[in-house]
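A.B. asks: what's the 3D shape of this:
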Amino acid sequence: MQVADVIGSMLGSDLPIRVLGYDGSKAGPDTAETALRIVSPRALARLATAPGTLGLARAYVTGELEVEGDIYALLDGISDVTLNSIPRAEQLRLVRKLAPIALRHRVSPPDLEYRPPGRLHSKKRDSKAIAHHYDVSNTFYEWVLGPSMAYTCAVYPTPDATLEQAQSEKFELVSQKLALKPGMRLLDVGCGWGAMVMHAAAEHGVRALGVTLSRNQAEWAQKEIERRGLGHLAEVRHLDYRDTPAAQFDAVSSIGLTEHLGRAALPSYFRFLASRLRPGGRLLNHCITQSRTYKGRTDPFIDRYVFPDGQLHAVGHLISVMNDNGFEIRHEENLREHYAMTLRDWGRNLDEHWTEAVADVGEGRARVWRLYMAACRLGFERDNIQLHQVLGEVVGDRGASGFPLRGW
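C.D. replies: Have a look, this model is predicted:
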């Protein structure tokens, strides 16, 4: 059995990449700039136990499979597998062919895989799932995200804008849609490292409260708020959004939180946010969405390594649930191309700080982030996933609205 031929047949005909086997075998064109190198028979054993994207990811994370050249270019070249996995019949054929190797080389899931314990989307389990992803290392995130420390889709005003310019543009777009003005009260749920909170306070004179389930994020954000002299306006708390004080806010921003909520939790989530808003108050919900309406499972690599318990929803479903639970929908916008560009820049940052990142969080975890950012970039570019902002308002008495006839 030629290793490269087996992998090459799984990845499809007319490969634009090279496949190099540990047995010296080759597949694909010799002129290809990127290559997939099978370092160990254990990589094949992983494909036998999990044929498709999960097996490939496990082999890459453990170093049993290497990428020569740009990982995004390689994933782009095998996009039929990376975006859609391989057909069931082909999976079974691959398992049968690799079964003898799997028997000789017993493998178990890498330690970095995580399945949080407890009842799905209970406060305790949600806290553990968030800590798994976000409480990695603030220093690591500083290298990847850059000075803004914003871990959500940026908005690029021009194709050549920097990541920092694009993140500032995103927060200003959210501020405009929420019509933030001095003295208003903003609640930012799932606030991350507090970038939206600090933007609202510094640029619009808003009294802003951010809440996050990540203790690392909250501690970093509060120190940064004090460093910038914004303590009189801004605050970030380590708190579940469901424990937010019952103050009546003028606006709520939810940037990158609903991806962590299951479908069943959406109605109560939007009802809760509506209960925290005064009549005429606005909600801007910004999140990754499914590009089609179907109840598919989260990619197993993303679920086990990156965002445990995460679930994406189609924008139509989100709009319907918002509409049925306290909000009149006033505007919707798809920014998926912007997220592809954001991930491109995050990936570039990680590569520029690769040695430091490996020293800080370990090579396996750094590989996880490199793989997931490249794969997600491809997903946004190919319309496999999208990024939507949906703007809603809590309507006042007799249908009163604070919206102008045109504009936000």
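A.B. asks: only C-alpha atoms for contact and neighbour calcs from this point on.
C.D. replies: OK.
A.B. asks: list the helices and strands the top helix by length along the chain packs on?
C.D. replies: The single longest helix within the chain, with elements called by DSSP state H, is helix 363-381. Using 3 or more CA pairs under 8 Å, 6 or more residues apart in numbering; DSSP states H and E as the contact criterion, the secondary-structure elements in contact with helix 363-381 are helix 53-61, helix 71-77, helix 336-352, helix 354-361.
A.B. asks: this one next, for a side-by-side:
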Amino acid sequence: MTAEVGTLTIAEAIERLMRDGMPFRLEAYDGSSAGPPADEAPFTARLRTERGLAYLLTAPGDLGFARAFVAGDLELDGVSLADPYDLMVHVQSRLRLRVPGPSELVNIVRSLGFTQLRPPLPPPEEHLPRWRRVVEGLRHSRTRDAEAISHHYDVSNRFYELVLGPSMTYTCAVYPHDDATLEEAQHEKYDLVARKLDLSAGDRLLDVGCGWGGMVRHAAREHGVKAIGVTLSREQAEWAQARIEAEGLQDLAEVRHCDYRDVLETGFDAVSSIGLTEHIGVRQYADYFSTLHGKLRPGGRLLNHCITRRDSATAPAAGAFIDRYVFPDGELAPVGTIVTAMHDHGFDVRHLENLREHYVLTLQGWCRNLEEHWDEALEEVSLGTAKVWGLYMAGSRLAFERGEIGLHQLVGVKPDHDGDAHLPLRPRWS
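C.D. replies: Down below sits the predicted model:
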């Protein structure tokens, strides 16, 4: 016999919010349950505490679920913490919420308890809400951008090594064939960028948002390019510069801890931006592309590699979970918006390629790495942070699979005053 809260048990009250019934088994701390029997359920969710219930009620959707899950108030049986992809596929295809009528809603809330409508403090892994980030500066100010980057990237270089693998590359790989390894695919990505930029020995490359210096080191090592990388993450810069010296590339390569806008050098043969545009903010595109245009010599080339939205019907700001736990202030735009911004600020856009299926494979590889190194990862970060990574990577994989987001590489050139792009008639990178 289940204990009741008001007129409904917790499981009964939550089940009332499901349009097609509970698609998994739910077991609540009051002893109640709903959904399929344990031996038939694809997975079981255990709501362990009143705080977890309050998380779900005060932030319905992905944010409330993430809070309860990250805090340990919601446990999931039959689900990999490092790769909850199967869970997300099942939930997205089966879970349908309904809006109850006024009297039914009052009964549900009364049963669960009105005190559950008071939001608990979020888990420590959660970043400040947007309205409170004003103390760090206006949205996409230099100070606030630096804080947002630090929140996500200054976690633990060792943790990133475990998840990303030896390449230490936190952007979409390019798989040259179906059975390529993640490392082979990351090498191919960097070399594809180099080929699209037509890099050769002696060229000067600026890599903005360079991460751990993967593109910088590849350009120097494989193509004899003189490369400068910049990142707002101090930990990334220190790791990258140490690796440059360990590989004996210090005469060609350098990584600086600074804002890309603070680079004084100009006249570069090429600029690569691999995964930075997502952090820039749509309203800053004009300044962003103008700045990159100003860094290039006439005939210089830009490769912009970034995640994009499917269309312009969705607001650019990230969803609540991604904004609070993964990329604070992150914004995505459809590829047409980026093409227009490049054109409007001096670039002749010559090539566009969508690599979204490659990001599906990349995320699958990262989740596999996290699962294989789970115990080591927990020596570097909290259990809550590791859970966040599993949710974020598996959810992103599903979004790329469904075409909700894409990954576009765009190649633009800065023509000279006479309109000459200084390019061959056909591209040489295929």
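A.B. asks: Could you report the TM-score for this superposition?
C.D. replies: The TM-score (TM-score structural alignment, normalised by the length of structure 1) is 0.93; 405 aligned residues with a CA RMSD of 2.2 Å.
A.B. asks: Which one of the helices and strands packed on helix 363-381 of structure 1 lies nearest to Val306 of structure 1?
C.D. replies: The closest approach between Val306 of structure 1 and any of those, judged by CA to CA, belongs to helix 53-61 at 11.7 Å.
A.B. asks: what about the helices in the stretch 201-350 of structure 1?
C.D. replies: Counting by DSSP state H, counting those that start in this stretch, one finds helices in the stretch 201-350 of structure 1 at the ranges 215-227, 266-275, 300-301, 315-324, 336-352.
A.B. asks: Where in structure 2 does the third one fall?
C.D. replies: Read it as helix 300-301 of structure 1. Counting by TM-score structural alignment, helix 300-301 of structure 1 lines up with residues 320-321 of structure 2.
A.B. asks: after superposition, how close is that stretch to structure 1?
C.D. replies: Aligned to structure 1 and superposed, stretch 320-321 of structure 2 gives a mean residue distance of 0.6 Å (mean CA distance after the TM-score superposition for structure 1).
A.B. asks: on that earlier part again, can you tell me which of the helices of the stretch 201-350 of structure 1 is most buried?
C.D. replies: Mean neighbour counts were taken over the helices of the stretch 201-350 of structure 1 using mean count of other CA atoms under 10 Å, and the top value, a mean of 21, falls to helix 336-352.
A.B. asks: Show where that one falls in structure 2, residue numbers please.
C.D. replies: The alignment of helix 336-352 of structure 1 onto structure 2 (TM-score structural alignment) spans residues 356-372.
A.B. asks: so how far does the matching stretch sit from its counterpart in structure 1?
C.D. replies: Overlaying structure 1 shows stretch 356-372 of structure 2 at a mean distance of 1.0 Å from the equivalent residues (mean CA distance after the TM-score superposition for structure 1).
A.B. asks: want to throw the helices of the stretch 201-350 of structure 1 into TSV with distance to Pro16 of structure 1?
C.D. replies: Compiled in TSV, these are given as follows (distance: least, CA to CA, whole Å):
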stretch	distance to Pro16 of structure 1
helix 215-227	41
helix 266-275	42
helix 300-301	24
helix 315-324	34
helix 336-352	21
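A.B. asks: Buried residues of stretch 120-140 of structure 1, list them for me.
C.D. replies: For stretch 120-140 of structure 1, the buried set under the neighbour-count rule, 16 or more other CA atoms under 10 Å, comprises 121, 125-132, 134-135, 138, 140.
A.B. asks: Would you check the span in structure 2 matched by it?
C.D. replies: Using TM-score structural alignment, stretch 120-140 of structure 1 pairs with 139-159 in structure 2.
A.B. asks: quick one: the counterpart of Phe347 of structure 2 in structure 1 and Gly256 of structure 1, what's the gap?
C.D. replies: When the two structures are superposed using TM-score structural alignment, Phe347 of structure 2 falls opposite Phe327 in structure 1. Distance, Phe327 of structure 1 to Gly256 of structure 1, using CA to CA, to the nearest Å: 19 Å.
A.B. asks: and these two? which has more neighbours close in?
C.D. replies: With neighbours defined as other CA atoms under 10 Å, Phe327 of structure 1 and Gly256 compare such that Phe327 has more, 24 against 19.
A.B. asks: Hmm, the more buried one is touching Val394, no?
C.D. replies: Yes. Counting by CA atoms under 8 Å, a contact exists between Phe327 of structure 1 and Val394, whose distance comes to 5.0 Å.
A.B. asks: Name the residues contacting each of the two.
C.D. replies: Here Phe327 of structure 1 and Val394 have Ala274 as joint contacts, going by CA atoms under 8 Å, 6 or more residues apart in numbering.
A.B. asks: Run a quick neighbour tally on His279 of structure 1.
C.D. replies: No His there; residue 279 of structure 1 is Pro. Burial of Pro279 of structure 1 is recorded as 20 neighbouring residues (other CA under 10 Å).
A.B. asks: doesn't Leu74 make contact with Ala45 of structure 2?
C.D. replies: Yes. Between Ala45 of structure 2 and Leu74 there is a contact at 6.7 Å, judged by CA under 8 Å.
A.B. asks: Same drill for these two, tell me which one is more crowded.
C.D. replies: Residue environment comparison for Ala45 of structure 2 versus Leu74 gives the larger neighbour count to Leu74, 23 against 18, counting by other CA under 10 Å.
A.B. asks: if I line the two up, what does that one land on in structure 1?
C.D. replies: Residue mapping for Leu74 of structure 2 onto structure 1 gives Leu65, with TM-score structural alignment as the criterion.
A.B. asks: right, and that match touches Ile38 too?
C.D. replies: Yes. Taking contacts as CA under 8 Å, Leu65 of structure 1 lies within contact range of Ile38: 4.8 Å.
A.B. asks: so where is the top strand by length along structure 2 in structure 1?
C.D. replies: Secondary structure of structure 2 per DSSP state E: the longest strand is strand 296-309. The counterpart of strand 296-309 of structure 2 in structure 1, counting by TM-score structural alignment, spans residues 277-290.
A.B. asks: who's in contact with that stretch?
C.D. replies: For stretch 277-290 of structure 1, using CA under 8 Å, 6+ apart, the contacting residues are 174, 177-178, 248-259, 273, 312-315, 384-397, 400-402.
A.B. asks: what ranges do the strands span in structure 1?
C.D. replies: Shown for structure 1, the strands assigned by DSSP E span residues 18-20, 26-27, 35-38, 65-68, 185-189, 207-212, 234-238, 249-255, 277-290, 313-314, 328-334, 385-393.
A.B. asks: With Pro100 of structure 1 as the reference, name the closest of those strands.
C.D. replies: Within those, the stretch nearest Pro100 of structure 1 is strand 35-38; the backing value is 17.1 Å (CA to CA).
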